[in-house]
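Undergrad: Show me the folded form of this:
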Amino acid sequence: MMNVKKSQVLRNVSEVPSVLAFSQTAPDAGDFGGSIRILLRWKGSIYKKIWKDLLVYYGLYYLITIIHNYVLDEDGKIAFGALAKYCLKNSNSINVMIMLTFFTTTAMHRLFAMQTMIPGTAKVITYFVLSLKPNLPEGPIIVEQFARWTVLAWILTFRTVSKPLRSMFPDIISLQVAGIVKEKERLLLERVETEQNKTPRALMVIDWMLLLMKDCSIQNRFSEKSNYIKVVEVVMTFKKGCGNTIKFATNNMPYALIQAVIIVVYTYGFVTLMARNVEEASTCTFVEVIVNYVPVVPSMQFFVFLVWLDFGRVAVNPFGTDDDDIDVPLLFKTHVQDCFRLANLYSQDFEQIFGPLPQHQHNQDPSSQSATPM
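TA: Predicted coordinates for the structure are as follows:
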C-alpha cells in the first residue's frame, strides 16, 4: 500500500519543472573575474528587474525634450524652463534615503525572521519513527500515516504564502489526486469552509497527528513512556513554525508603507525627468548639450533608489516567483522524498544492510600482543 502511494506521489512530484532541480549557489567574487561574472549575470540581476523602468524613463525624458523643442511656443518654453530650473534646484531636497532605509531594514529583518522559523518535516518524522517500539504489526501503517500527515500540514501551510505551490495544488481535490490526502480526510478539511471554522487547515492536520500520538501512548506503542512527551514537544514546535508562517501571510507589511515608499521613489524619478538646463543650444557648450540629452547622472540616482526599492519589495514576499525567492516547489519535492525515506527506517534493520558489527575482544592472548618498547 505504501509503495503504491509512494509511486503515485513521486510521479506527481516529478511533474515539477526540471529547472527547480537546480539550486542557486552563493556568488563567488573572490577575484576580479568573479566580480565581472557577477556583474554580467542576468538571472536574478538588477538589470532584469529594472530594464522596463529604464525604457520608460528614457522614453519619457526624450518625449519631454521633443515637446519642449518642437511643440511649445515661446511662452510655453519660458514656463517650462522655470519649472525645469525649479526641479533642478530642489531635486536633492527629497530625502529618499531615510524612507528607503527604514523600508528595506524592516523588510530584511522580517525576511531573516521568516527564514529562521520555516518549519521542517524531517525532525518530526524521525522522532516519531525512532520512538515507536520495533516490529509492531501495525507499525508501518502508523508511520506512513504520521509521515504523510506531516507533509500534508507543511503543504497546507505554504499554500497560504506561496503562489507557485497554490498553482500546483489549487484545491484539496488536487491533493487527493496526488495521493497526499485520502477521501475521508478531504471531506473533513472541506467541512472547515462550510462550518466557517477559522482554524487553519494545516493546524487541523497537526491535531490529527496529536490524536494519533495519543492513541499510540494509550496502546503502549512507544518504547518508553517519556518518548510520548518528547515527540509532543517536537510536534508542537513544528506547529508553532506552521502558525508563524501563516501569520506571515495574514499579517503582512502594511500596504500604506509600501505605497509611501513607491510614491517617494517615483516622485523623485519624475523630478529628475524635469530637472534640466534648458538654455539655448547656441549658448551651451558641447558637453552641456550632451548632458542635457543623455541624463546619465539623474537616471543613475533614480535607478539606485529604484533597485533599493525592488530589493525591499522582494524581501517583503520571499515566497513569490522571482529568481531570488525561496523555491517552495523544490522544498515540497524534498520533503516528500524525505517522508518516504524516513518512514522506511521503521522497517529497516541495520544488520540487514551492513551485516553484524565485529565483536570487540576484551580478553586478548598475551602472546599475540606486541611488546611495548621501553
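Undergrad: Please make it C-alpha for all contacts and neighbour counts, starting now.
TA: OK.
Undergrad: which of the residues in the helix or strand residue 112 falls within are buried?
TA: If you go by DSSP states H and E, residue 112 is part of helix 96-116. Along helix 96-116, these residues count as buried under the neighbour rule (16 or more other Cα atoms under 10 Å): 96, 99-100, 103-104, 107-108, 110-111, 114.
Undergrad: Distance from that helix to the middle of the chain?
TA: Distance of helix 96-116 from the chain centroid (Cα atoms, centre = their mean, to the nearest Å) equals 15 Å.
Undergrad: repeat for stretch 278-290
TA: Distance, centroid of stretch 278-290 to centroid of chain: 50 Å (Cα atoms, centre = their mean).
Undergrad: which residues sit against that stretch?
TA: Stretch 278-290 is contacted from outside by 81, 84, 292, using Cα atoms under 8 Å, 6 or more residues apart in numbering.
Undergrad: Just put those residues in TSV and tack on neighbour count and secondary structure.
TA: Converted to TSV, those look like this (neighbours: other Cα atoms under 10 Å; DSSP: H, G, I helix; E, B strand; the rest coil):
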residue	neighbour count	secondary structure
81	19	helix
84	20	helix
292	18	helix
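Undergrad: which of those lies closest to residue 203?
TA: residue 84 (58.8 Å; Cα to Cα).
Undergrad: which other residues reach the helix or strand harbouring residue 341?
TA: Residue 341 is located in helix 328-343, with elements delineated by DSSP H and E. If you take Cα under 8 Å, 6+ apart as the criterion, helix 328-343 is touched by 6, 9-10, 13, 16, 20-21, 120-122, 125-126, 129, 140, 143-144, 147-148, 151, 155, 158, 162, 164-165, 319.
Undergrad: hmm, which of those are the buried ones?
TA: 6, 9-10, 13, 120-122, 125-126, 129, 140, 143-144, 147-148, 151, 155, 158, 162, 164-165, 319.
Undergrad: Just the ones of those in helices?
TA: 6, 9-10, 13, 122, 125-126, 129, 140, 143-144, 147-148, 151, 155, 158, 164-165 (DSSP state H).
Undergrad: quick one on the thing from earlier: tabulate the contacts of stretch 278-290 in TSV, adding columns for distance to residue 180.
TA: Below are the contacts of stretch 278-290 laid out as TSV (distance: Cα to Cα, whole Å):
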residue	distance to residue 180
81	67
84	63
292	63
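Undergrad: For the comparison step, fold the sequence that follows:
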Amino acid sequence: MTISYNLDVSSSSSWTFLRVIFRWRGSVWKSVFQELITWTICYSIGSLVYRYLLAEHQQIQFAALAHYMDERMEYIPLTFLLGFFVTIVVDRWKNIFANIGFVDNVAFYIANYVIGNDDETRIAKRNIVRYLCLTQVLVLRDISIKVRKRFPNLDAVVDAVRKRFPNLDAVVDAGFMQPHEKEIMDKIDNDFSKYWVPINWIFAICVDLRLKGKIAADVLLNGVLNEVKTFHINLRTLCNYDWVPVPLAYPQVVFLAVRVYFLICIVSRQYIINDEADNKAKIDLYIPFMTQLQLIFYMGWLKVAEALLNPFGEDDDDLECNYIIDRNITIALSMVDQTSTDIPEQIRDAFHAGDKPFYSEEAADMPVHALVGSAARQGVEHEKEKVKMVPRNNTTDAEATNDSTSSLKFSNSNNLSKRLKDRFSSRKRSQSLSMHGLESGNAQNNFKYSSSTPVSPVDPVNHHLETVREEDTTSQKSTKSSKST
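TA: The predicted structure follows:
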C-alpha cells in the first residue's frame, strides 16, 4: 500500500514535524527496528565479553584492535555509495510510476471519435478499452506479486496483481477476457509473452470502424491509434524495468558496505576502560547512542533504496496496482458508454454578466495573493500621460559604430606599437652584442663601435606610429564630412 501523509504537511508549523515523525506504517522506525535491536544486542554482548570475560592483557589487545578499526572507518565511503545508489533507484521509481498506464486519454478519443449508439458500435468501444485494461493486467501479472494473488476464484478474494489473477482462467472469470478470446490466445504457440495480442485486436477494430464510417476521417483514426501506441509503450517500459534491473554488483556493494560498517562498529565503538590504552574513553557508556543514531540514519537511507528498488512488491510504499486496474476498467467503460452521449443542456453560464466567483462565508475573508509579473507593479513616471511614439534614430547607431571602430583601431594601434617596440628593442640588443664582439676582436685596428649608435637613421617604431595616427585622423575627417553631408 501507499502511505499518504500530505494532509499532515498541508501547513508548515512546529507541530508538522511531530505529526510526521511519529508515524509508524512506512516509517523509518519500522524499516530499521529489527536491525537496530539486533545491533544493540550484539554490541551489548561484545561489551560484556570485553569487560568481564577477557584478561587484562587481552583487554589491551582488544583496545588496540578497536582503536585500529575506528581510525580506518572512513575507508568505507558510505555517504558516497548511498548517495549515488539512492539517486539511481529514485530515478527508476519515478519513471516506473510515470509509465504505470492510465486509459483516460484513449477513452476520451474513443468516446468522441467513434460515432454511433447502436449495439455494434457500443460493444466495439467497450471492447477497445477492455482490451487496454486486459493488456495492463497481463503485464502486471508478470511483474507484481499482488495482482497475481488477488482473485484465485470468484468466491474468495485474497487481500493481496499476480495474487489477483494466478492464471488466465481467473482473468476470464474476472471479466477482463472472454472464453473465446482466451482460446485465440492459447492457439498462439510461442514461448514469449502475449501482451501484444489485445493491442493487435484494438488496431484491427479501429481500422474496421474507419472502413464502416464510424470514425469520420483518417486523421481521427491516426489520433486514436497514437494514443493506443503510447499506452502500449508505457506498459512495455514497465516490462523493461522489470526485465533489466540495476546491475547486481551495485546493490551488492551498497548492501554489504552498510552492514559491514556497522558490524565493525560493534568492536570499534566500544568504550575502552583500560588505563594503559591510548584510546581510553573519557565517558563510560554501556550503550553508544551516537552510533545508534548513525545506524538509524544510514540504515534508513538504505531501506529507502531497498523499498523503491522494486515498487511492485508488498512493502508499505509499493504501488497500488490493484487500485489502478479497478480504476481504469471502471472509468474507461463509463467514459465510452454511459457518459459519452450524456451531454448537459447548453445554457448561459452564471458569469456572463461579469460576476465575480463566489466563496463560502468562512473563506470570503481569506487573502488571495495575485500571481503577477515582477515588474507589473513598478511605478512609472507620467504613466497616464499620452506618449508620442516616434521612429528609432539610426544616426545614433552609426555614431556608436564609428566610435567603437575608432576605439578598436586605436587599441589595435597601441597593441601593434607595443609589439613593434619589443621586437625592435630585442633586435637592438642583439646587434649591440654583436658589435661589442667586433669591437673587442678588432681593437688593434682601432675600429670602434658604439652600442648606443642606432642602426638606421630612421626609427621604424616611431615612423609606424606616425603612419597609424595619420590614418586615424584621415578616417575621422571622412566620417565627419559624411555626417555633415
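Undergrad: care to give me the TM-score?
TA: Once superposed, the chains reach a TM-score of 0.81 (TM-score structural alignment, normalised by the length of structure 1), with 331 aligned residues with a Cα RMSD of 2.6 Å.
Undergrad: before we move on, the earlier item: quick check: of the contacts of stretch 278-290 of structure 1, which lies closest to residue 49 of structure 1?
TA: residue 292 (26.1 Å).
Undergrad: what's the closest one in contact with, if anything?
TA: Counting by Cα under 8 Å, 6+ apart, residue 292 of structure 1 has contacts 276-278.
Undergrad: what do you get for residue 5 of structure 1?
TA: Shown in contact with residue 5 of structure 1 (Cα under 8 Å, 6+ apart): residue 179.
Undergrad: one more time with 10 Å
TA: The contact partners of residue 5 of structure 1, taken as Cα atoms under 10 Å, 6 or more residues apart in numbering, are 11, 144, 178-180, 340.
Undergrad: what does the helix holding residue 341 of structure 1 correspond to over in structure 2?
TA: Helix 328-343 of structure 1 lines up with residues 321-336 of structure 2 when matched by TM-score structural alignment.
Undergrad: Figure out how far that stretch is from the centre of its chain.
TA: 29 Å.
Undergrad: and what of stretch 130-137 of structure 2?
TA: Centroid separation for stretch 130-137 of structure 2 versus its chain: 29 Å, with Cα atoms, centre = their mean.
Undergrad: Would you mind getting the average deviation of that stretch from structure 1?
TA: Aligned to structure 1 and superposed, stretch 130-137 of structure 2 gives a mean residue distance of 1.0 Å (mean Cα distance after the TM-score superposition for structure 1).
Undergrad: so where is that stretch in structure 1?
TA: Using TM-score structural alignment, stretch 130-137 of structure 2 pairs with 148-155 in structure 1.
Undergrad: Please apply the same query to stretch 462-475 of structure 2.
TA: Taking TM-score structural alignment, stretch 462-475 of structure 2 hits no residues over in structure 1.
Undergrad: Same question for that stretch: list its buried residues.
TA: Buried-residue list, stretch 462-475 of structure 2, by 16+ other Cα under 10 Å: 465, 468.
Undergrad: List the contacts of that stretch.
TA: 402, 406, 409-410, 412-414, 416-417, 420-421, 460-461, 481.
Undergrad: Return the distance of it from the chain's centre.
TA: Its chain's C-alpha centre and that of stretch 462-475 of structure 2 lie 61 Å apart, by Cα atoms, centre = their mean.
Undergrad: Which residue in structure 2 aligns with residue 231 of structure 1?
TA: Mapped onto structure 2 by TM-score structural alignment, residue 231 of structure 1 lines up with residue 224.
Undergrad: What sits closest to that match if chain neighbours are left out?
TA: residue 109 (5.9 Å; Cα to Cα, 6 or more residues apart in numbering).
Undergrad: Kindly report the same for residue 266 of structure 2.
TA: In space, residue 266 of structure 2 is closest to residue 43, 5.1 Å off (Cα to Cα, 6+ apart).
Undergrad: What is the burial count for residue 251 of structure 1?
TA: 10 (other Cα atoms under 10 Å).
Undergrad: what's it in contact with, if anything?
TA: By Cα under 10 Å, 6+ apart, the neighbours of residue 251 of structure 1 are 244-245.
Undergrad: now for it: what does it line up with in structure 2?
TA: Checking TM-score structural alignment: residue 251 of structure 1 goes with residue 244.
Undergrad: One more: residue 109 of structure 1?
TA: By TM-score structural alignment, residue 109 of structure 1 lines up with residue 91 in structure 2.
Undergrad: Can you name the residues that contact that match?
TA: residue 308.
Undergrad: For the match of residue 231 of structure 1, give me its contacts.
TA: Per Cα under 10 Å, 6+ apart, neighbours of residue 224 of structure 2: 105-110, 113-114, 203, 206, 215, 218.
Undergrad: Ok, residue 97 of structure 1 next?
TA: Taking Cα under 10 Å, 6+ apart, one finds 103, 265, 305, 308 in contact with residue 97 of structure 1.
Undergrad: Read off where whichever helix or strand residue 429 of structure 2 is part of ends up in structure 1.
TA: Per DSSP H and E, residue 429 of structure 2 falls inside helix 394-441. Following TM-score structural alignment, helix 394-441 of structure 2 has no partner segment in structure 1.
Undergrad: Centre of the chain to that helix, how far?
TA: 55 Å.
Undergrad: Ok, stretch 4-11 of structure 2 next?
TA: On Cα atoms, centre = their mean, the centre of stretch 4-11 of structure 2 falls 23 Å from the chain's centre.
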